[in-house]
Every structure is written in structure tokens, then in C-alpha cells.
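Asker: Kindly return the folded structure for what I paste below:
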Amino acid sequence: MTHSETGPQDAQPQRGAQEAAEDVVARILARAGGSVHSTEGTALQSGAETGGERDGDQLDREERSALRRVAGLSTELEDVTEVEYRQLRLERVVLVGLWSTGTAETADVSLRELAALAETAGSQVLDGMLQRRVTPDPGTYLGSGKAAELAELVASSGADTVVVDGELSPSQRRGLEDIVRVKVVDRTALILDIFAQHAKSREGKAQVELAQLEYLLPRLRGWGESMSRQAGGRVAGGAGIGSRGPGETKIELDRRRIRTRMARLRRQIAGMAPARETKRGRRRSGAVPSVAIVGYTNAGKSSLLNRLTAAGVLVQNALFATLDPAVRRATTPDGRSYTLVDTVGFVRSLPHELVEAFRSTLEEVADADLLLHVVDAAHPDPAGQVAAVRAVLADIPGADDIPELIVLNKADLATEEDLLRLRTRFPGAVVVSAHTGAGVDRLAEQVAELLPRPDVEVDLVVPYTRGDLVSRAHSVGEVLAEEHTGRGTRLHARVDGALAAELHDAAALAQP
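Answerer: From the prediction side, this is the model:
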């Protein structure tokens, strides 16, 4: 967001919400005996909210802001009869987490990330509970005693949703809801809801819907006898008298409809693949190298893309602000062209359904010649973020063989000690600030060094009628020398094989 777009009236509510969330996290950790870090360690850093002139007009920001939830919508289970997976109306939430392994700092980071996810979905975090427990309870996740304590906390705070920092089995979710009597949402459902809000392209919406249905299918259930009613095969279609008899129960019918819809979505996503492959094929045929920007969510990938290309891609201080990949052209300091691909951000325990549904989008990563792995240097656990991103990349065929360049972003927010420690842990990393532009020139030089160079050297005369070939040699090749003669342009350059063949054919026409 540019400075002109953020006035004092807009900034004050944002700071107030962040301070309130900080107070909640501090209270939860203090109750659990954990430690509280400075506000620089929050998942949503106040300093990252403002963009620069490189971020463009940010025309999508108003539309994104309109997706904030409306106050007064309740999700209590008093009148629910047969719908299990309703649209999440996250509003006033209580956080729940288990501290089973690791240190207090690990529990701190995980809880802050959960609070940031809830805020991104449009919620107000009221309070929470952090329990030290080796393994989750198979019935209620927390155990009966802690679940009863949670119910009292929910009732006293007036919350209408409980957000659990983990993935709940259907029985755990049902057992916890029966006790707290409000909607229980696990981490996976929360991330899916954020994706559903932010998806804009036709393919992105289809991918999110497919992931939601895959999540819903094993968790579909009802209350009472509403889901056990049987009807003949044609009754559901309104056939009426004469068609009744043993048939599917309502829950079986809903499951079949979900499977049918999932199959249709998979066909739609597969049908969009040729268009993506055609675009990638054009870039490959033009011998234009590709650089994919990957990293943890809210690490500053879109800001870095804007800084390198002035692309004007939406930049927002929120998790998963970017879902649809953006491809922009950039130029190295020595004049070679390459493409930059901005990809969806990753997160710890990224839902398997999302990884599968977005596999077609992640193909852009597998086709890249270089990975720019953007890391939030001001985050309290950047090494954990790097490990989470690499775990997702390991599931993408071919991604392990692509060279990786660590980019330590948000240097303006990190301390000198943090940067020194990270540079020691990740040798060769480049320190930048996409917000201020510091270190971006050094990053561009490093990208130029790591990009593959053309492997065919030519020294020939190109007729003036084929100036397009000379221009391509400048954009995708490496021109070593150029001289204008009476017969044409003498070109000494390194180019790819396809362009070298075209240059030789054109040079043959220039022979006397």
C-alpha cells in the first residue's frame, strides 16, 4: 500500500487490531508459561503494510478489503440440522493450540501465526488456550477437562468460533463441538477459507473449490436422523409417487454429488493445462530463462517482484495475499531478458488438499531455471520457514534440481545480529529490502550470474533486413561485439542453438 493510500484514520484501526492481537497472544502464552517476543516477531508486521512507488496503483486492494466479514453473524449450533461444512463466518474467535514438542519460542511462533491467519480471514481474536500435551486426545483433541475449561472461556468471551492450531479428525471435531457448543474450525479449514476469499482467476477458484471438497468429503455428517433417511433412486429428482423404495441415504447422496462435482472440477483444471503449457512453450522456444519467486507466505515475494519489474502486483500485509501466479519480464544488468514468476506462498503444515489442487500452478516452479527463495529476515523463526518451503518444494517433481538463491528480505526490519546469523546459516544469501530497495541491485547481479548462459558462439554478418535477429540476440543472448559493415551487422555473440541456426541461415543470404 502506498503512503498516499494510508491515512491516519486507516492506520489507527490497523494498529489497534494488531495491538489487541498482541495482548491476546501475550495473555495466552503467559497463562501457559511461555515467553512473549517483541512485536517485530508477529506474522503481520506493521512496517510491511506500506508499499512504495514500485507497487503501482494497487487497484485490487479496495476489492480485497471488501471481503472483510460482517459483524453479527453467528455460527452457534443451536438450530443446525443437517449441514456440516457451512461457509465460515469467522468473526469473534478463540484460539486453541497444543504445545507437544519444541521450545516455548516454537509455541510462540505457531500461536502468532494462527492469530495472523484468523485475522487475515476477517476475525477478531478474543482469547485462547495453549495446552502442554504429548499427543492430542483422540476424542476431543484437548481432553475432557481442558475442553470443559474451553467451553467456559468461549461462553465468558462471547466467541462464536473456536480455531484449533492443527488438523482435527471428524470425531475430534464432533466431540469438541458437542462440548463448546460453537463452531470449531481447524487450521486446514481456516487456510482453505482464506484461499476461497482471495482466489480471483477461474483456475484459482476451481482449485480452491476442489481442495474444499476434498477436505469436506470425509467430514460430511449430520445431526439426528436427517442424514439417515432413505429414498428411491428417482425421488431425489422429484419423481414422486411410484418411485419410492430402498435407495441412498441423504448423506450417501450428498457424497455422490460431491464426488461428481470433484470429477468435473478436475476435468476443468485439466482442460486449462494446454493454455498454460502453450505460454510456457512460447517462453522456452524464445530461449527466455525463467526465475520463480518462492517462499513463506507474507515474506515479501510480490513486493520483490514489483521492485524488480514495476509490475504493480497486489501487495498486502496479509497471509496468502497472492494466489494466482503472475509472470513478468525483467532484464539483467547486462541486457538479457528473463521472466519472473510470483507463486503462492507456503506455510507450515500446508494442507495436502491445497498442494494437490494447486499442483498445476506449482508446475511453473518446476520449469524455472532459478528459484529465488524469499525469506522474512525479521521473522522470529526464519529457518523454520525455509524448512517448511523446502518440504513443499520436495513434493514438486524436478524442483530439487533447480538452483536456489536465498533472498533475505525485510532487512529494514531485521536487526544486524539477525542478519549476521542468517548469512552464516545460509552462505551466499543476498540481503535486500523490497520496501526500501536496498540490496536489489546486488540481487539483480546475482541473478544474472546464476541464469544459464547461451552455449553456442557465433561470429557472422547478419543482413540489415534481419534486424529482428540482432534484436533477439541482444535480448536472449550475450552480445560480445557488434559492428556495422557494408554488407550488414557483424555479430559476435553467444546464443542458443535455435537462434544460432536462424543467424547462420540469414548470414548465408548476406554472402556476396
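Asker: can we go C-alpha only for contacts and neighbour counts from here?
Answerer: Fine.
Asker: ok, the most centrally placed residue in the chain - contacts?
Answerer: Here the mean C-alpha position of the chain is nearest to the C-alpha of residue 345 (C-alpha atoms, centre = their mean), at a distance of 2.7 Å. Listed by C-alpha atoms under 8 Å, 6 or more residues apart in numbering, the contact partners of residue 345 are 294-298, 320, 322-323.
Asker: with those in mind, which one is nearest to residue 199?
Answerer: Using C-alpha to C-alpha, residue 323 is the member of the contacts of residue 345 that sits closest to residue 199, with 6.1 Å.
Asker: circling back to that earlier point, which of the contacts of residue 345 are buried?
Answerer: In the contacts of residue 345, burial by neighbour count holds for 294-298, 320, 322-323, counting by 16 or more other C-alpha atoms under 10 Å.
Asker: which of those lies closest to residue 254?
Answerer: Ranked by distance to residue 254 (C-alpha to C-alpha), those are led by residue 323 at 29.0 Å.
Asker: Next, the closest one: secondary structure please.
Answerer: When classified by DSSP: H, G, I helix; E, B strand; the rest coil, residue 323 comes out as coil.
Asker: And for residue 414?
Answerer: Following three-state DSSP, the label given to residue 414 is coil.
Asker: Any idea how many residues pack against the nearest residue to it once chain neighbours are set aside?
Answerer: In space, and not counting its chain neighbours, residue 414 is closest to residue 378: 4.3 Å by C-alpha to C-alpha, 6 or more residues apart in numbering. The number of residues packed around residue 378, counting by other C-alpha atoms under 10 Å, is 23.
Asker: I'd like the structure of this one too, to check against the first:
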Amino acid sequence: MLEKESIKFEKTIIAGVVTQNQNEEKLTEYLDELEFLTFTAGGEVVKRFSQKMERPNPKTFLGTGKIEEINLYIKENDITTIIFDDELTPAQQKNITKILDIKVLDRTNLILDIFAQRAETSYARTQVELAQCQYLLPRLSGMWTHLERQRGGIGMRGPGETEIETDRRIVRDRIALLKEKIKTIDRQMSVQRGNRGAMVRVALVGYTNVGKSTLMNVISKSEVFVENKLFATLDTTVRKVVIKNLPFLLSDTVGFIRKLPTQLIESFKSTLDEVREADLLLHIVDISHPEFEEHIASVNQILQDIKSNNKKTIMVFNKIDAYKPLTIEEDDLITEKTTKHNTLEDWKATWMSNVGESNALFISAVNKENFEEFREKVYEAVREIHISRFPYNKFLYPDYKENLAEEKE
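Answerer: Model (predicted):
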């Protein structure tokens, strides 16, 4: 195993703005997440910069004085990359690059880069490359000489590495080719989904890094890749699961995130189709994360965007083993805190227990805590859907032949 000292991280600074629509507390949350994204991509955040503005500067995003302050810090501390929390316009990115003379990325570019690192299969790589090309197309002007000078590292993976794509026409042709390739694979995957028959489909959805893949491994006894970084899983994994002789299909989908790039939603359409075609959603939440309520809202918004917000859903609060109680005044739990973790009765006494259509579940996928209740609840939900589809299934109704005879009479 590599020692931390031997891993080469890019020295990076991050920046954001406090506006009328985004207060200082909200910006801090976003920059915390941006720092984790940067770490996932291979960068080390050494400093944060922020500025209060009515609206971002149309030329340089931040004000002139703040840009000068950042430029001085870059020269004094040998910084190689700056990442902005919001998406920059092509003009802003060009102007900032000219002034700072280092790699200038935004949140969208960073997320696309992480996807480029994480893409394992040919299909995932095609999806990511399409999203990158669509993002880069309006930014081609004046950008490639910069890429030529700053080749490699965060934000430079994928289509940005090839000189042949310096021409807009070639990039447009590449986009058209990738779209056709994805259409072909989508048709193949659609056939695969059709061949699964009428089995009940259950999809794990949730914010990135909430433990969906860990849960998938425990339920289905499979070996889906798990890592404590964002977007560890890109490709949808589908496994057949059997609980009490009742089979169903379980799929692990790509994690969601706040400010998810629209290019990714479009290019990962087929992956999201697993969510659209699911009969039951298990919305996994990392209860140990301080902003888990924001995460729930973000996931619900994306589900609404892909028209999947009306599906039957079970809320599953994961990582209860990692939850750190706050003070009594700050916490929402109505029971008094001790140094130990909360009991299941404590969790069930909170407002979280009533989130969603039915009582929520509180589990630890790592420790398999409260797993029997989880399996039972999933079984009951799948059974209900299965009965509506196959009212005379012999596994669910031992006397189904008698019922059928009575109906015929």
C-alpha cells in the first residue's frame, strides 16, 4: 500500500461567491463538497477564496481585486490549479486563464474529470467522452494553446488530451459519432432489460458516497467496487436477489450530486433508465453526513427531473454506526444523548422515521445492523408489487388453485 507521502497531489485552490441566493453557510457546505471532489480527482486544496457579490462578475466571475489577491497567492505558493464552485462561461474561463496563467476549472469540469477517471467499461467511457465534448465545444476558442502548455492532471483527461480535436468541426463530428454509438448500446441494453421478463425491479438511488454499493454487496452477495470517494460506481450493476423464495432484480445506479452537470444527465440517460423502469426505489441516505437533508432534496429534485419522483419509495437511512450525536439543543432526536450510538428505538422516535410513504429504515450496511428488518420491509414491498402482477403465484398463495377455481365459477 502506498504511503500518503508518496502520492502526488496537485496543489489546488478553490473559490466561490456569496450572493443573494447563496449565503455564507451554504457556500461553506458547497466548498466542503468541492474539496472532497478535488481530493477524489487527485488534488490537495491548500486554500479557499470567497467573495460577497450581488452576482458573479460576467468577465472574471470574481471581482478584480479578489482576482489580483488570488494571483499573488498563486505565485507565492506554486499553485497549479484553481477550481470554481459554479460553472464558468467560456468567456470567464478564458479571461481568468489569461490573468492567472494556471489551469482554471469549474465544478462541472471537475465532476466530468472524476467520471473520466472512474469509467471502467467501454459504455461508461463513451458516455463520459460525450459529456466532455459537449462541455468543451463552446470553450474551444483560445483554450487549446493552454491545454498544450498544461497537459495532464485534473481536468485534462479524455478528449482534452488529443490535438486532433482542436477543430470545432472535428469535435462536432465526434459528438455525432458518440451519440450514434450510445444509441446502439442503448438499444442493446433496452433488449436486455426486456429479456429480464416481468420480474420486479428494485433500484438503489441516492447521493454519491452514501453506501449504495456496500448495501448492494451485502444484499446480493456480489462484489461491486466500494471506496470512500465520490462516484466510485459509474456503471449500473444488476443482480438477481431472492428473499424468502421471492426473486427480484436489484440495480445499483450512479450516485447523484448537487449541481449535477446537465451534460451527464443526458449522456447517462441509459443508466438513469434503470431508475425510470424500476418498480421500487430504495432511497439510501448517509445519516452521518451533516447535510443529509440537502442530499435528500437534491436526489428528489433529480428524480423529478427524470420523471421518477412518483415511484414507490422506501427511505433507508444508512451509516447509523458512523453517526456522531450533536448537543441536545442542536440535535433533532427527542431522546437524551449518551456517548454511545443511538438505539433503533431512538431513531424511530425522530421525524426521520416518517419520511416517505411508509416508516423509514435505519441500518448500517457495513455492520449489517437492523438488516433483518430491512430485508423484511423490502420483501413485503416487492411481494405487494409481485401479487399485483401475478395474483395466482404459488409461492405467495399456496391455495391459488382454489382461488382461481372460485373465480372461474
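Asker: could you redo the buried ones among the contacts of residue 345 of the first structure as CSV and give each row secondary structure and distance to residue 102 of the first structure?
Answerer: Formatted as CSV, those follow (DSSP: H, G, I helix; E, B strand; the rest coil; distance: C-alpha to C-alpha, whole Å):
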residue, secondary structure, distance to residue 102 of the first structure
294, strand, 26
295, strand, 23
296, strand, 20
297, coil, 22
298, coil, 24
320, coil, 26
322, coil, 30
323, coil, 31
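Asker: right, and out of those residues, which lies closest to residue 61 of the first structure?
Answerer: residue 322 (11.8 Å).
Asker: Verify the contact between that closest one and residue 344 for me.
Answerer: Yes: between residue 322 of the first structure and residue 344 there is a contact under C-alpha atoms under 8 Å: 5.7 Å.
Asker: ok, residue 258 of the first structure - contacts?
Answerer: Contacts for residue 258 of the first structure (C-alpha under 8 Å, 6+ apart) come out as 213, 217.
Asker: So it belongs to a strand, correct?
Answerer: No: under three-state DSSP, residue 258 of the first structure sits outside any strand and is assigned helix.
Asker: That one pairs with which position in the second structure?
Answerer: Taking TM-score structural alignment, the alignment pairs residue 258 of the first structure with residue 171 from the second structure.
Asker: ok, now residue 385 of the first structure?
Answerer: Matched by TM-score structural alignment, residue 385 of the first structure corresponds to residue 295 in the second structure.
Asker: Excluding residues flanking it in the chain, which one is nearest its match?
Answerer: Closest residue to residue 295 of the second structure in three dimensions, ignoring its sequence neighbours and counting by C-alpha to C-alpha, 6+ apart: residue 207, at 6.0 Å.
Asker: next one: residue 412 of the first structure
Answerer: With C-alpha to C-alpha, 6+ apart as the criterion, residue 412 of the first structure has its nearest non-adjacent residue at 6.1 Å, and that residue is residue 433.
Asker: Correct me if wrong: that neighbour contacts residue 439.
Answerer: Yes: counting by C-alpha under 8 Å, residue 433 of the first structure does reach residue 439; the two are 6.6 Å apart.
Asker: Looking at the two, which one has more neighbours?
Answerer: In this view residue 433 of the first structure and residue 439 are compared by other C-alpha under 10 Å, and residue 433 has more residues nearby, 23 against 17.
Asker: secondary structure class for that one?
Answerer: What three-state DSSP gives for residue 433 of the first structure is coil.
Asker: mind checking how far it is from residue 362 of the first structure?
Answerer: Separation of residue 433 of the first structure from residue 362 of the first structure (C-alpha to C-alpha, to the nearest Å): 26 Å.
Asker: Give the aligned equivalent of residue 292 of the first structure in the second structure.
Answerer: Counting by TM-score structural alignment, the partner of residue 292 of the first structure is residue 203.
Asker: and that match, how many neighbours does it have?
Answerer: Neighbour number of residue 203 of the second structure under other C-alpha under 10 Å is 26.
Asker: swap in residue 54 of the second structure?
Answerer: Residues lying near residue 54 of the second structure (other C-alpha under 10 Å) number 11.
Asker: which position in the first structure aligns with it?
Answerer: In the first structure, residue 54 of the second structure lines up with residue 134, judged by TM-score structural alignment.
Asker: Which helix or which strand is home to its match?
Answerer: Assignment of secondary structure by DSSP states H and E places residue 134 of the first structure within no helix or strand.
Asker: what's it in contact with, if anything?
Answerer: Contacts of residue 134 of the first structure by C-alpha under 8 Å, 6+ apart are 99-101.
Asker: Show me which of those are buried.
Answerer: Buried members of the contacts of residue 134 of the first structure, counted by 16+ other C-alpha under 10 Å: residue 99.
Asker: Now render the contacts of residue 134 of the first structure as CSV, adding distance to residue 127 of the first structure and secondary structure.
Answerer: Output for these, formatted as CSV (distance: C-alpha to C-alpha, whole Å; DSSP: H, G, I helix; E, B strand; the rest coil):
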residue, distance to residue 127 of the first structure, secondary structure
99, 17, strand
100, 20, coil
101, 22, coil
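Asker: Closest one to residue 181 of the first structure out of the contacts of residue 134 of the first structure, please.
Answerer: residue 99 (24.0 Å).
Asker: Not counting its neighbours along the chain, what's nearest that closest one?
Answerer: Using C-alpha to C-alpha, 6+ apart and skipping the chain neighbours, the partner closest in space to residue 99 of the first structure is residue 132 (4.6 Å).
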